[in-house]
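> just coords:
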């Protein structure tokens, strides 16, 4: 009888409302986990509420559940929150088992060997870009990166590329929650200027950073697309790249990313883009 009631309820208008609320709760929990992943230090409830644009009460309710299931941990001395061991473990398994990363290493090796520069596959975590895997180029003298170490998306080619596909409302979260930080004199920190940059990226199909994150090197990024023409990841060529090489490198990268997408699609392993899954809801701070 209880099963019948549950089924009946799920088909009623009230059931639909409950389902909608459950989906919204999952989306909010995802935003909280993502915000914790973006920031290198533990965050308090008020800080988290600001970053995810929810009320502190809502954030606290969701955190209670996330702590119970091990995805979030709370420091007993400071009462601040960080990612839990369950989240860390799931992420590490993904790095080992994900077919996109396995295929990417072959294509990154080709780019690194051809260009002499580092070749990287990266994704967005909130408004930070995170390296998933990397192949060093023979001519690299660049700063060492660790997989999983977040970098500011607005200052790097791969981050700008992926952000350009986001709904404008999502990008506004960043401008409202945290000012765009300057790393070099070339870093774009004005919201209107970076929005113009996103338009230019969409028009040409790739992104470049001109010493915007590091004064010693620059990057070029091309998207790995899903079947709907949205990026699942970014391929990044990073190093002391001579601007005179840009056009040739871009053509090589666009060819590699297309080939990688087709290979994943043929194997049934091409995921859908997740860039628009965490849009704002109606709750205001």
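Good, I have the coordinates. What you are looking at is a predicted structure, and each value in this text was computed from that prediction instead of being measured.
> switch to C-alpha atoms for all contacts and neighbour counts from now on
Noted.
> what about the helices in this protein?
In the chain, the helices defined using DSSP state H lie at 2-11, 13-38, 45-52, 56-68, 85-97, 99-115, 157-163, 168-177, 191-204, 246-267.
> pull out the buried positions in the last one.
Judged by neighbour count (16 or more other Cα atoms under 10 Å), helix 246-267 contains these buried residues: 249-250, 252-254, 256-257, 260-262, 264.
> in the protein, which residue is closest to the centre?
With distances taken as Cα atoms, centre = their mean, residue 124 lies nearest the centre of the chain, 1.1 Å away.
> just to revisit the earlier point, to residue 229, which of the helices of the chain lies closest?
Evaluated over the helices of the chain, closeness to residue 229 peaks at helix 246-267, with 10.3 Å, by Cα to Cα.
> can you list contacts of that closest one?
100, 103-104, 107, 111, 115, 206, 220-227, 235, 270 (Cα atoms under 8 Å, 6 or more residues apart in numbering).
> could you check the angle helix 99-115 makes with that helix?
150 degrees (axes from the mean of the first three to the mean of the last three Cα atoms, to 10 degrees).
> pull out the buried residues from the contacts of helix 246-267.
Neighbour-count burial (16+ other Cα under 10 Å) is assigned, among the contacts of helix 246-267, to 100, 104, 107, 111, 115, 206, 220-226, 235, 270.
> for residue 179, grab the count of nearby residues.
Look at residue 179: counted by other Cα atoms under 10 Å, it has 11 neighbours.
> wait, what's in contact with it?
By Cα under 8 Å, 6+ apart, residue 179 lies in contact with residue 189.
> just checking, residue 186 touches residue 217?
No. Using Cα atoms under 8 Å, residue 186 makes no contact with residue 217, being 12.0 Å away.
> dump the residue contacts of residue 212.
Residue 212 is in contact with 155-156, 183-188, 218, counting by Cα under 8 Å, 6+ apart.
> against that first model, consider the following:
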């Protein structure tokens, strides 16, 4: 087990040793993060004076940091004692991260098999802040490959995986993403009209898969399918991507069938109970 107190002390020592050329904004972020680590190590409510004393920071500065962290939900302040402890927002973020990586570990053998079956690049993504976040990628052995990487973000409206996830969002959440992110065009095939996109998403829900034919990049096509968790939520999506010249007609249909089957197998491994009447 990690010694959290020692870990916090090491962070503090490294912060003290940092060069004076560091900006005040970065130092403020570092102090806020150290406070979070310290509260985690204490595992109980802590008064402001103890936090200030621990780091040798003025009470007024600590108060401002705590107030900001509290306002964003990262810490809670007791209405009775005024002391501080970690907040529910950290639990929410941790749950999102845990869910993403759990999907990744469960999906790994399935997408490795999928690469062998179709001979094209396979991606695993989750929807994060209205964008698709690539959490796994398995390369094909083809000479022409897809330029992508784990940790990459792309717009949701013009990617097969993105549309596969947008299709299962509540209507108000979909409208919020469209309003926030917009529908910028990348190629002549990109959907830039909200009404057209909504109709496309309705079709995706009906058939159970999405595709993008040169919607984000000329010459690139993909087919994608959603992955559902035990609660029936579309928590991730997988796709097979390749040059449009290789993903044609009969082969495209074969790949679509294999992607959908793989997505369903991963969903079932996550505890999803398939309901044929699902809309």
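Arrived safely, thanks for sending. The structure presented is a predicted model; accordingly, all values stated were derived computationally and were not measured.
> restricted to buried residues, select the contacts of residue 212 of structure 1 in ChimeraX.
A single ChimeraX command is used to select the members of those judged buried by 16+ other Cα under 10 Å:
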select :155,156,183,187,188,218
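> any chance of a markdown table for the contacts of residue 212 of structure 1, columns distance to residue 211 of structure 1?
What follows is those, written out as a markdown table (distance: Cα to Cα, whole Å):
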| residue | distance to residue 211 of structure 1 |
| --- | --- |
| 155 | 9 |
| 156 | 9 |
| 183 | 9 |
| 184 | 7 |
| 185 | 8 |
| 186 | 6 |
| 187 | 8 |
| 188 | 11 |
| 218 | 5 |
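> nearest to residue 89 of structure 1, of the contacts of residue 212 of structure 1?
Nearest to residue 89 of structure 1 among the contacts of residue 212 of structure 1, counting by Cα to Cα, is residue 156 at 27.6 Å.
> list the contacts of the counterpart of residue 227 of structure 2 in structure 1.
By TM-score structural alignment, residue 227 of structure 2 lines up with residue 224 in structure 1. Residues in contact with residue 224 of structure 1, defined by Cα under 8 Å, 6+ apart, are 231-235, 257-258, 260-261.
> conserved subset of these in structure 2?
With the contact criterion set to both residues aligned by TM-score structural alignment, their matches' Cα atoms under 8 Å, the contacts of residue 224 of structure 1 that also touch in structure 2 are 231-235, 257-258, 260-261.
> coming back round to it: what touches both of residue 186 and residue 217 of structure 1?
Shared contacts of residue 186 of structure 1 and residue 217, counting by Cα under 8 Å, 6+ apart, come down to residue 211.
> before we move on, the earlier item: tell me the one of the buried ones among the contacts of helix 246-267 of structure 1 nearest residue 70 of structure 1?
Among these, residue 100 lies closest to residue 70 of structure 1 (Cα to Cα), at 26.6 Å.
> aligned partner of that closest one in structure 2?
By TM-score structural alignment, residue 100 of structure 1 lines up with residue 103.
> from residue 260 of structure 2, how far off is its match?
Residue 103 of structure 2 is 16 Å from residue 260 of structure 2, where distance means Cα to Cα, to the nearest Å.
> repeat for residue 240 of structure 2
When distance is defined by Cα to Cα, residue 240 of structure 2 is 11 Å away from residue 260 of structure 2.
> and the residue nearest to residue 32 of structure 1 when sequence neighbours are not counted, what does it touch?
Closest residue to residue 32 of structure 1 apart from its sequence neighbours, by Cα to Cα, 6 or more residues apart in numbering: residue 52 at 6.5 Å. By Cα under 8 Å, 6+ apart, the residues touching residue 52 of structure 1 are 28, 31-32, 35, 173.
> out of those, who's the most crowded?
Greatest neighbour count in the contacts of residue 52 of structure 1, by other Cα under 10 Å, goes to residue 32: 25 neighbours.
> aligned partner of that residue in structure 2?
Counting by TM-score structural alignment, residue 32 of structure 1 has no partner.
> residue 32 of structure 1 and residue 47 touch, don't they?
No. Using Cα under 8 Å, residue 32 of structure 1 is not in contact with residue 47, being 10.8 Å away.
> ok, residue 199 of structure 1 - contacts?
Contact analysis of residue 199 of structure 1 by Cα under 8 Å, 6+ apart lists residue 164.
> what lines up with it in structure 2?
Match for residue 199 of structure 1 (TM-score structural alignment): residue 202.
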